[in-house]
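**Student:** Any chance you can model this:
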Amino acid sequence: MFLSPASLLFTSSIFLSIILVASSPSLMISWIGLELNTLTFIPLILITTGQQESKAAVTYFLTQTLASVLFLEGSLLLLSPLGPYIATPIILGALFIKMGAAPFHMWLPQVVEGMTWSTLFLLFTVQKVNPFLILSSLSFNHNLVVSIALISAVIGSIAGLAQSQTRLLLVFSSINHVGWMLVSMTLSFSLFLYYFLLYAILLMPLFMILKKFQVLHLNQTVNLGLSSSNQLIVFLTLLSLGGLPPFLGFLPKWMVLQGLMEAHLFFASAVLVFMSLLTLFYYLRLGISAFTLSKSLSYPTVTYTYMSSSAIFLIGISLLGFPLSMLL
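**Tutor:** As a prediction, the model looks like this:
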């Protein structure tokens, strides 16, 4: 259903909005791109009809409308004499709402319950591109952005410890990664781009598995029925997504930490490292329950499920951290 002509049209419009924002000469054109992005993403939420989908669409619309109004107001205040002092915090607040950074993240858990896995992947990856592109073009207060990044890392790590639903667990993990992305943005745009691309690549195979088996709760991961070889590579990609060295997911975090140490931001480095350990616990819990505890169960007839070659290829990318770690 996600590959229907209407869905392909809306998805292509989302990427068109990214091109519009990336090439915009002013904040007003960027605002048009943000509105196009919002209006084309809402129909993707309503691919499947139901009460949860309708609630998620309304919540997403109201939240994004509030952020768009704040962004437009901040853009207009830039024309006033006191504009740079008043408008910039308003614009930053609007961007933080759109990207789901803490403490402006309360709309995310309410929205994800009514989304398909494909739409949820777009929300965690593609939908964050426009706010970060606009943020890279602004002259912002680095201390403010780093503070929001640390709050996102702390809330995303601690709040996720109490989650047993896979969707909510991924939500707070995404909030934690938003904190890392904000810190990387304060260092350099190329570092942010590197972190974002690797995060999307590592997140894709996990969503493919969750979508195929419709895993909504951690208890369901025991019955995935994967073969031993597939279990191993899935477990490795979970460790990579959690940032365990020397897997590929650790390399962008390593580069961010190097930049923070060179900038003498030792406290921010310590907070991010400690919170990253908590997010690694998410994926360890998911992996152990899915691939270790399942071996202790006995079934009369065991039927193994094999993943597609594309999923295995994407998961195998996590192993690239071994040779790349030797070069850094």
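**Student:** CA only for contacts and neighbour counts going forward, please
**Tutor:** OK.
**Student:** ok, now which ones touch Ser24?
**Tutor:** Ser30 (CA atoms under 8 Å, 6 or more residues apart in numbering).
**Student:** Could you verify that it is part of a helix?
**Tutor:** No: residue state for Ser24 (DSSP: H, G, I helix; E, B strand; the rest coil) corresponds to coil; a helix is not indicated.
**Student:** Following up with a second sequence; could you model it the same way so I can compare the two?
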Amino acid sequence: MSNNSTKFFFFITLISGMLITISSNSWISAWMGLEINLLSFIPLMINSNNTFTTEAALKYFLIQALSSSSLLFIILSKSFIESMFSLINSSLTSIIIVTPLLMKSGAAPLHWWFPSVMEGLSWWNCFILMPMQKIAPLIFISNSIKFNQFMIMIIMMSILIGTVGGYNQISLRKILTYSSINHMAWMLIAMLMGENLWILYFMVYSLLILSVMTIVAPLQISFVNQTFFINNEAKFIKLMMFSSLLSLGGLPPFLGFLPKWLVIQHMIINWSLTMISIMVIMSLVTLYYYLRISYSSFIILSSEPNWISLFKESKNNSMIAILMTTISMLGLMISSIFINMF
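**Tutor:** Below is the predicted model:
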């Protein structure tokens, strides 16, 4: 069996475990889907040419096994106390169930494993880890979440750690990691507003991460200083990458501002002015990560060493990157026109 066919097999089982978890009507079957998803992702993480992937896979396995065993213990304990696998919808039960799921999703303060695991993965495995591996836990968090002091603490800590943690980073993977923690707080607050809102936010976030990956993965960029030396004859590549990053940061008029705009409107209607003010201020600080990269790459340093190879990728990859960047740049305007028309 070839390496590509093996990876395809594990990717199919990963998707299958995710679908089992989402479509299950009992906690035991949901836990089984999470375990299938975990055991399918571990072989995808390991690369024989990169020793860091083995360390990342071990860390990921230990953390996910810890959270899965905690979730299973909670399910079995509650099932003995209450009716068969049907949990009473109380605040304490919500906190107990949501905590291991938050650890699986990498929300603060249960995020300590997230940056180190991301640092040891390839870019496409990072894409699987950031949006895709969060789908199943987020679905169950949305079914169990309640507006209480515990969730307010999780949201505010995710906002603060996602902002402060990436402030002085030079690794693009860690910058995207702390940005993901910041976006996790916005998705949690969107869950409290409604199911459609957080699903829209997650879809836009996944689209923007995919847009970034289609550009940085072929270039094999890992650190901020490597963006300085992107071939200056290919200014369009720099424009695509930094417009996608700024859209991920939520800068108007890019598409990334749309879900944040909707969350801000809903929170203002519900009179959550203090919390939304803090979240907006912290989101403006996160834009500093991306503005720093863009400003430095375009203006401060414009040298081009001879050992940097030209960006020569296949036509299909280039077209996908251009398409994703166009959606990222013009998505907000297209959505506004569509809403006004109908």
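**Student:** Translate Ile175 of the first structure into the numbering of the second structure.
**Tutor:** For Ile175 of the first structure, the equivalent position in the second structure is taken to be Ile181, counting by TM-score structural alignment.
**Student:** Its match touches Pro109, doesn't it?
**Tutor:** No: Ile181 of the second structure sits out of contact with Pro109 when judged by CA atoms under 8 Å, with a separation of 9.8 Å.
**Student:** who's more crowded, those two?
**Tutor:** Ile181 (28 against 16; other CA atoms under 10 Å).
**Student:** From Leu188 of the second structure, how far off is the more buried one?
**Tutor:** For Ile181 of the second structure, the distance to Leu188 of the second structure (CA to CA, to the nearest Å) stands at 11 Å.
**Student:** now do Pro131 of the second structure
**Tutor:** Spatial separation of Pro131 of the second structure from Leu188 of the second structure under the definition CA to CA is 14 Å.
**Student:** Which one of these two is surrounded by more residues?
**Tutor:** Between Pro131 of the second structure and Leu188, counted using other CA under 10 Å, Leu188 has the larger neighbour count: 21 against 18.
**Student:** Please list all residues in contact with the closest residue to the more buried one other than its chain neighbours.
**Tutor:** Nearest residue to Leu188 of the second structure, sequence neighbours excluded (CA to CA, 6 or more residues apart in numbering): Ile155, at 6.8 Å. When contacts are counted by CA under 8 Å, 6+ apart, Ile155 of the second structure is found next to Ala108, Ala185, Trp186, Leu188, Ile189.
**Student:** What of Ser54 of the first structure?
**Tutor:** Taking CA under 8 Å, 6+ apart as the definition, contacts of Ser54 of the first structure comprise Leu46, Gly114.
**Student:** Please, which helix or strand holds it?
**Tutor:** Secondary structure assigned from DSSP states H and E places Ser54 of the first structure in helix 51-77.
**Student:** on contacts alone, who are the packing partners of the helix or strand following that helix?
**Tutor:** Past helix 51-77 of the first structure, heading to the C-terminal end, the next element that is a helix or strand (DSSP H and E) is helix 83-99. With contacts defined as 3 or more CA pairs under 8 Å, 6 or more residues apart in numbering; DSSP states H and E, the packing partners of helix 83-99 of the first structure are helix 51-77, helix 129-136.
**Student:** Show me what Pro109 of the first structure aligns to in the second structure.
**Tutor:** Structural correspondence for Pro109 of the first structure with respect to the second structure (TM-score structural alignment): Pro115.
**Student:** Tell me the spacing between that match and Tyr60 of the second structure.
**Tutor:** The span separating Pro115 of the second structure from Tyr60 of the second structure equals 11 Å under the rule CA to CA.
**Student:** again, but for Pro109 of the second structure
**Tutor:** As judged by CA to CA, Pro109 of the second structure and Tyr60 of the second structure stand 16 Å apart.
**Student:** Return the residues in contact with the residue most central in space within the second structure.
**Tutor:** For the second structure, Met130 is the residue whose C-alpha lies nearest the centre (CA atoms, centre = their mean; 3.7 Å). The neighbours of Met130 of the second structure, taking CA under 8 Å, 6+ apart as the test, are Thr177, Ser180.
**Student:** Could you do Val126 of the first structure as well?
**Tutor:** Contact criterion CA under 8 Å, 6+ apart gives no residues in contact with Val126 of the first structure.
**Student:** Return the residue of the second structure aligned against it.
**Tutor:** Pairing criterion TM-score structural alignment: the partner of Val126 of the first structure within the second structure is identified as Met132.
**Student:** so how far is Leu38 of the second structure from that match?
**Tutor:** The spacing between Met132 of the second structure and Leu38 of the second structure, counted by CA to CA, is 12 Å.
**Student:** how close does Gln231 of the first structure sit to Thr237 of the first structure?
**Tutor:** Using CA to CA, we find Gln231 of the first structure at a distance of 10 Å from Thr237 of the first structure.
**Student:** more crowded one of those two?
**Tutor:** With neighbours defined as other CA under 10 Å, Gln231 of the first structure and Thr237 compare such that Thr237 has more, 27 against 17.
**Student:** which element is that one on?
**Tutor:** Secondary structure here is read from DSSP H and E; on that basis Thr237 of the first structure sits in helix 228-241.
**Student:** Over to Thr301 of the first structure?
**Tutor:** Using DSSP H and E, Thr301 of the first structure falls within no helix or strand.
**Student:** Could you report the neighbour count for it?
**Tutor:** Thr301 of the first structure has 6 neighbouring residues, counting by other CA under 10 Å.
**Student:** thinking again about what came up before, tell me which residue of the first structure matches up with the residue nearest to Leu188 of the second structure.
**Tutor:** In the first structure, the position corresponding to Ile155 of the second structure is occupied by Ala149, as judged by TM-score structural alignment.
**Student:** Ok, Lys260 of the second structure next?
**Tutor:** By TM-score structural alignment, Lys260 of the second structure lines up with Lys253 in the first structure.
**Student:** Which element, helix or strand, includes its match?
**Tutor:** With DSSP H and E as the criterion, Lys253 of the first structure is inside helix 250-262.
**Student:** which helices and strands does that helix pack with?
**Tutor:** Helices and strands in packing contact with helix 250-262 of the first structure are listed as helix 166-187, helix 189-213, helix 266-291, helix 321-327; criterion 3+ CA pairs under 8 Å, 6+ apart.
**Student:** would you list these in TSV and tack on distance to Asn223 of the first structure?
**Tutor:** What follows is those, written out as TSV (distance: least, CA to CA, whole Å):
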stretch	distance to Asn223 of the first structure
helix 166-187	15
helix 189-213	9
helix 266-291	7
helix 321-327	29
